[in-house]
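Colleague: model the following, please.
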Amino acid sequence: MSDPDTTAFLAATRTSYDTIAADYASRFPKALDGVPFDRAVVGAFAELARAHSPAPVADLGSGPGHGTALLHDLGVPVFGVDLAPRMVELARRAYPALRFHVGTMTRLDLPDAALGGVQALYSIIHVPDEHLPGTFAEFHRVLRPGAPVLLGFQAADADGRLHLTERFGHGIALDYHWRTPEKVARLLVEAGLEPYARVLREPVDGEKFPRAFLLARKPAEASTGAAGPA
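Modeller: Predicted structure coming up:
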């Protein structure tokens, strides 16, 4: 049975992104266009993930599919997962050769050690603090030993929360959770994932926050300490 708290925030996030899906996709038509540094970070992740091919990478919070398509262009076997059915519909329409599924990163419908990598760009920002450790434990569970995980998120100086009630002229109820890179890195370690790289990019083109990219990987040999569920 689902935790009522989990069900509530997932339902609100799903409904909000279903509402703004078409506007979001038209506003951001390509993945990481105009930000070559960010694309380079994704390229480094892709190179690490290719070492685990044919095990696929899951692009979690794939939205309209642009990040999934970028990994595909980089030679990575990949599929997208998004909470919002409307986003998945748009992604399938834009990239009919790729796979996209409705699902949640908090409970992945995947067997243990199935993935050669996990990418989550600007999607953990909608996961409340109390659910983030379990989400990272889920990443640990589905990754093959040695496989990487890449997180991208807005880097804050202190923890914070923004409740958005309107976007693109639509009424929504969407929470954004801002965190320090140090906090997110600590939670990755507590979930049994090894730090690999941490990069902070300054804001560009009207962005309000720096962008943090954390690259970690599941230990080549499973740890007997903190780890995901069996």
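Colleague: drop to CA atoms for contacts and neighbour counts, all remaining ones
Modeller: Noted.
Colleague: ok, which stretches of this protein are helices?
Modeller: 4-27, 36-50, 66-73, 85-94, 132-142, 181-190 (DSSP state H).
Colleague: between those helices, which gets nearest to A58?
Modeller: With C-alpha to C-alpha, the closest approach to A58 among the helices of the chain belongs to helix 66-73: 8.3 Å.
Colleague: the closest one - contacts with which helices or strands?
Modeller: The contact analysis (3 or more C-alpha pairs under 8 Å, 6 or more residues apart in numbering; DSSP states H and E) places helix 66-73 against helix 36-50, strand 78-82.
Colleague: turn these into TSV, columns for mean neighbour count.
Modeller: What follows is the helices and strands packed on helix 66-73, written out as TSV (neighbours: other C-alpha atoms under 10 Å):
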stretch	mean neighbour count
helix 36-50	18
strand 78-82	25
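Colleague: same list, these, but as a markdown table with distance to E130 please.
Modeller: Formatted as a markdown table, the helices and strands packed on helix 66-73 follow (distance: least, C-alpha to C-alpha, whole Å):
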| stretch | distance to E130 |
| --- | --- |
| helix 36-50 | 27 |
| strand 78-82 | 20 |
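Colleague: to compare against the first, here's the next sequence to fold:
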Amino acid sequence: MTATEPEFLTAARTFYDAVAADYADRYGGALAAATWDRAVLAAFAELVTAAGGGPVVELGCGPGRITGHLAALGLDVSGLDLSPRMVDLARAAHPQIPFGVGSLLDLPYADGELAGIVAWYSIIHTPAEQLPRAFAEFHRTLAPGAPIVLAFQAGEGALRIEDPFGYPAALDFRRQQPDHLEALATEAGLKVTTRLVREPGPDERTPQAYLLAHRAG
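Modeller: Predicted structure coming up:
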């Protein structure tokens, strides 16, 4: 943490450092029952592979459950997360995959380095005024034509979660309208090719959305 770090980053790091072990225990196997999640990730992996492959990163990787799945799909994948504790768990669970600590607002990758980005519920804590900066970083680090897939809760407003798993922490979970995120992606130079919104599952409060885009060639 630095003196100039935005408050929302500090809050997110504190929250996820606190809940990391419980989060990993509760959601570690959730992908097995998430048919649409697996389908979207498989389509993303196929697009990366068809374009010749290359380095892919999952941003906001948490304990690495999606990162590990992407590796099993044959991708050259690494993970990045704001929470050092989450990164520790990811490294322990997937020692063959590189994981690092970092922020969406300042990605540690060279211009055009990435063959793909997965941002799986990783923008949901970012305030509206900071989203253009995150999308600019997505565009900067993607190779021309490379895909990015985002997953997020569709809707309006924010849900504030306090004392998760009994820990003294709090964080806002921001919902987004697909139209708004598509507009931000377009402004950043990303071409949206697929949008999917599904109804909430048994343990979900809102519809869930997926957005697939490519950096313009």
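Colleague: tm score of chain vs chain?
Modeller: Overlay of the two chains. TM-score (TM-score structural alignment, normalised by the length of structure 2): 0.95; 216 aligned residues with a C-alpha RMSD of 1.4 Å.
Colleague: circling back to that earlier point, just the helices of structure 1: most buried one?
Modeller: helix 132-142 (a mean of 24; mean count of other C-alpha atoms under 10 Å).
Colleague: look up the average distance of that one to its aligned counterpart in structure 2.
Modeller: Its aligned residues in structure 2 lie a mean 0.4 Å from helix 132-142 of structure 1 after superposition (mean C-alpha distance after the TM-score superposition for structure 1).
Colleague: tilt between that helix and helix 181-190?
Modeller: 50 degrees (axes from the mean of the first three to the mean of the last three C-alpha atoms, to 10 degrees).
Colleague: ok, the most centrally placed residue in structure 1 - contacts?
Modeller: Nearest residue to the geometric centre of structure 1 (C-alpha atoms, centre = their mean): A120, 1.6 Å. A120 of structure 1 makes contact with D59, L60, G61, S62, V149, L150, L151, G152, according to C-alpha atoms under 8 Å, 6 or more residues apart in numbering.
Colleague: tell me how far the residue mapped onto T180 of structure 1 from structure 2 lies from I148 of structure 2.
Modeller: Matched by TM-score structural alignment, T180 of structure 1 corresponds to Q177 in structure 2. When distance is defined by C-alpha to C-alpha, to the nearest Å, Q177 of structure 2 is 18 Å away from I148 of structure 2.
Colleague: more neighbours: which of those two?
Modeller: I148 (27 against 14; other C-alpha atoms under 10 Å).
Colleague: surely the more buried one and A216 touch.
Modeller: No - using C-alpha atoms under 8 Å, I148 of structure 2 is not in contact with A216, being 11.5 Å away.
Colleague: L174 of structure 1 reaches R167, doesn't it?
Modeller: No - using C-alpha under 8 Å as the test, L174 of structure 1 is too far from R167 to be in contact (9.5 Å).
Colleague: the more surrounded of the two?
Modeller: L174 (21 against 16).
Colleague: any idea how far the more buried one lies from A120 of structure 1?
Modeller: L174 of structure 1 is 18 Å from A120 of structure 1, by C-alpha to C-alpha.
Colleague: with G134 of structure 1 instead?
Modeller: Counting by C-alpha to C-alpha, the gap from G134 of structure 1 to A120 of structure 1 is 15 Å.
Colleague: show me the contacts for P164 of structure 2.
Modeller: By C-alpha under 8 Å, 6+ apart, P164 of structure 2 lies in contact with V19, A170.
Colleague: no no, Q176 of structure 2
Modeller: For Q176 of structure 2, the contact set (C-alpha under 8 Å, 6+ apart) comprises I124, F152, Q153, A154, G155, E156, G157.
Colleague: distance check, it against Y23 of structure 2.
Modeller: Q176 of structure 2 is 23 Å from Y23 of structure 2, by C-alpha to C-alpha.
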